[in-house]
Structures are given as structure tokens and as C-alpha cells.
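Asker: Sequence and predicted model, in that order:
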Amino acid sequence: MGASETYRRFDPWRTSPVREESRSQIVESHYFNVDRVALSSPQVGQFERYIVTENDGDTVGVLAMTDDGMIPFIEQYRIPTHRWTLEIPAGHATGPDDKPLDVARRKLREEAGFEASHFAQFTRFINTPSFSTQHTALFYATGLTPVARSGFGPETPRSDVRMLSLDDAYRMAVNGTIVDAKSIIAVLRLYSAPDHVIEEA
């Protein structure tokens, strides 16, 4: 068997090796809930896990690009890590009828101060599969028009927008200046395969 071969094809939906015995919700919020889940398996017996379940669909991020090749990043103060981050505009649904594209349009306008004539979803990923159901859908937005910004959270009442070229954003992702996962994924995805992303858009 060669180094690139495996004993079987990868199947993400094959039979689960554990059995869920019970589940109870212990935290409820507008954004996510937390469940205590009891599980068992023949190998290890019974055990518990705490699972964060996302409400109202995917988190959404927007990698937007102006006609002259600049990408807006938002300066955000993040309370859990007590630090400032540079992030692409992002957010989540405010209700079950709020679709990912609606979120993308709203967050680009509120956080970055742009409207876009075209959006295309170019990737989707699981944020932390070890303890959360959270998925993030990333959109590529073009045909930008400046508009007034309107959305400011209590953590960062007047967050600044920094316009970066793709080359600069790539360097900042690689050297650790940009540490936000969705922003790194978006930048590396565009940098490594720009033609594929642009074709989708």
C-alpha cells in the first residue's frame, strides 16, 4: 500500500461509532444553545459531551473586493480573548427566515459600509467540529458601492475599516496579524485559487 493510499475511501456519513443516550439543553441564547449529551460506545462505555448548537443557520462571512482590488477588514474588539482582531464582515441570522445571502448583504453594509451588485458563495466549513454544530458560509462580493455604516456592537461601538490588498491580507494571515479563522480561510482560498473564486462569482 502506497503512502497516498488508504484501506478504504473516506465516507463522512458512515455508521457512527457511538450511541447517543440522552440530551438536555443547559444554556439558551439568541445565537446558540448548549446541550449536555450522554453517549456510549462498546469500547469506552458511557461518557458525556457538551455541544454548542447554532441557531437559525450558518454564520456568514463576506470577502468583498473593490474594483481596484481592495478588501475591507473590520477592527473588532473581542471580549473572550481580550484583544483586537482584523476580520472580514460577518454575522449570523436574526431569525429563521433570515437567509445567508440576507446576512451577507446586511453585514457588508453595516460593518464595512458597502453594498455589492453581486454575491457568490465560494466555500463553507465547520468551525469547531469537536464541540459545535456551527458552520460558516463565505461569500465573495463584487461591484461595491460605498454606503453609510450603521451597525456597531457594544464591544466595539466605532470599529474602523481597513482596506487591504489581497497580497497584504495574505502576508498578514501568514505572519499572524490576522488570526480570525474565517478571515484566514477566505484570504487563503482567494489567494490560492483566485480564478476559481472569480468564476463562481
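Answerer: Good, I have the coordinates.
Asker: C-alpha only now, for contacts and for neighbours.
Answerer: Noted.
Asker: Just give me the neighbour total for the nearest residue to Thr133 once chain neighbours are set aside.
Answerer: Once flanking residues are discounted, Thr133 sits nearest to Thr53: 5.2 Å by Cα to Cα, 6 or more residues apart in numbering. Burial measure for Thr53: 18 neighbouring residues, criterion other Cα atoms under 10 Å.
Asker: Kindly report the same for Pro42.
Answerer: Using other Cα under 10 Å, Pro42 has 9 neighbouring residues.
Asker: before we go on, here's another structure to hold up against the first:
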Amino acid sequence: MKELIEKTIATEQVFNGRMIDLQIDTVSLPNGATATREIIRHPGAVAILAITADKKMIFVEQYRKPIDRVIFEIPAGKIDAGEIEHLLTAQRELEEETAYRAANWQLLTALYTAPGFADEIIHIYEARGLARQEAPLAMDVDEFLNVHTLTLTEAKALIGEGKIVDAKTVYAIQHFELNYNNY
């Protein structure tokens, strides 16, 4: 078996932002040569597959500047500084974005969004036993979205129409479809 590990020789911090940091690492390759790696550091995020009593999923529709379009996603958000318990982040994000609270929570998985250049990990939770609150928690001041409840058929149609294009949401829909009879 070939050695696959790259060893970091040097790190240059290029940018420190509100949401991400960018660094360039010089690495020693398994064959002894050197290369550079551009790495985005991210604090992590949560996402929520929220399932209603009538077996629908909750989605948010919002504009995403990096891809310059409006898309549908499951509720999600960045883990804020000091938030150790990811479940608490998920509970906060669900209520902030949708005005729902959930009685039952289960961690489904954690996945890396783009391990070729970023360390962002998203912890995906399933939330059931939903109750809509009078009003959502204060949403981020730069966040604008619409909330939708969709059936599996409607969600899959949005994938086909190119309105659901992110991996966390496609994963959640697939999980829902594979476990639909268990809900």
C-alpha cells in the first residue's frame, strides 16, 4: 500500500473572515515533492430534516450569492463561537428560520461539504414532534427566506427542476425517502 499522508511544512494565514478563514499550506507529498494546498477553515454547521405530523418536510427558500440564485434547502446554520452542543445550535436554527420547535431530535449523520478544499462539517439532525411558535426567534439581520412544507414528491420534483442543488438537502430527502414508512 502506498503512503497517502501529506505533511504540513508551513502555513500562511491569508484571510480571517466572519464565516471562513483561508490558509495556504505547503505540504510534503508522499513521494518527497512539495505542493501547496488552499484550505478554507469553517467552524461547522448544522442542518435539520424537520418532518411534520402529516409526513411533509420543512424547507427554506433563499437567495445564495455564491451561486447567484434562489434555491430550496433544509433549515441550516453555522455553529456560532462558543456553541459546544450541536443539538442546541440545531434547535436554535430551526426556530430562527422556521418558527418551529421539535420535541424529538436524532442525529442522522455528519458530512464534509467539500473536503478537497474546506474542513466544513455539517451535522444533520432529524426533528419530529413539531409545533409552530407564534413568531420565529430573531433571524440574522442579513437573512431573508420563505418557509415551505413539501411532500416527498414535491421535493423530488424540485431536485429535477434544479431548485434543490445542495448535498445536505439531497441527503435529507434521500434519508426521508428510505425511511418514509417509519414516520
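Answerer: All right, it came through fine. Quick caveat, the model's predicted, so the values are computed rather than measured.
Asker: does the residue nearest to Thr133 of structure 1 belong to a helix or a strand, and which?
Answerer: Per DSSP states H and E: Thr53 of structure 1 is located in strand 45-54.
Asker: Going by neighbour count, list what's buried in that strand.
Answerer: Neighbour counts using 16 or more other Cα atoms under 10 Å place Tyr50, Ile51, Val52, Thr53, Glu54 of strand 45-54 of structure 1 among the buried residues.
Asker: Which residue in structure 2 aligns with the residue nearest to Thr133 of structure 1?
Answerer: Residue pairing (TM-score structural alignment): Thr53 of structure 1 is matched to Arg41 of structure 2.
Asker: same question, Val161 of structure 1
Answerer: The equivalent of Val161 of structure 1 in structure 2 is Val147 (alignment by TM-score structural alignment).
Asker: Please settle this for me: is its match part of a strand?
Answerer: Yes. Remark: Val147 of structure 2 belongs to a strand, assigned using DSSP: H, G, I helix; E, B strand; the rest coil.
Asker: So which bit of structure 1 is the helix or strand harbouring Gln106 of structure 2 matched to?
Answerer: Element membership of Gln106 of structure 2, judged by DSSP H and E, is strand 100-112. Aligned by TM-score structural alignment, strand 100-112 of structure 2 falls on residues 114-126 of structure 1.
Asker: element containing the closest residue in space to the match of Val161 of structure 1 that isn't next to it in sequence, please.
Answerer: Nearest residue to Val147 of structure 2 in three dimensions, chain neighbours excluded: Val60, at 4.6 Å (Cα to Cα, 6+ apart). Assigned by DSSP H and E, Val60 of structure 2 belongs to strand 57-64.
Asker: other SSEs contacting that strand?
Answerer: Contacts defined by 3 or more Cα pairs under 8 Å, 6 or more residues apart in numbering; DSSP states H and E place strand 57-64 of structure 2 against strand 45-50, strand 69-73, strand 145-150.
Asker: Single out the most deeply packed of these.
Answerer: Most buried of these, by mean neighbour count (mean count of other Cα atoms under 10 Å): strand 45-50, with a mean of 27.
Asker: picking that back up, which one of the buried residues of strand 45-54 of structure 1 is nearest to Ser130 of structure 1?
Answerer: For those, the residue nearest Ser130 of structure 1 by Cα to Cα is Ile51; the value is 8.4 Å.
Asker: My read is that the closest one contacts Thr128, right?
Answerer: No. In this structure Ile51 of structure 1 lies outside contact range of Thr128 using Cα atoms under 8 Å: 10.4 Å.
Asker: For Glu38 of structure 2, give me its contacts.
Answerer: Leu22, Gln23, Ile24, Asp25, Phe117 (Cα atoms under 8 Å, 6 or more residues apart in numbering).
Asker: what do we get in structure 1 for the first one?
Answerer: Pointing back at Leu22 of structure 2 there. With TM-score structural alignment as the criterion, the equivalent of Leu22 of structure 2 in structure 1 is Val34.
Asker: Next one: its match from Thr53 of structure 1, what distance?
Answerer: 6 Å (Cα to Cα, to the nearest Å).
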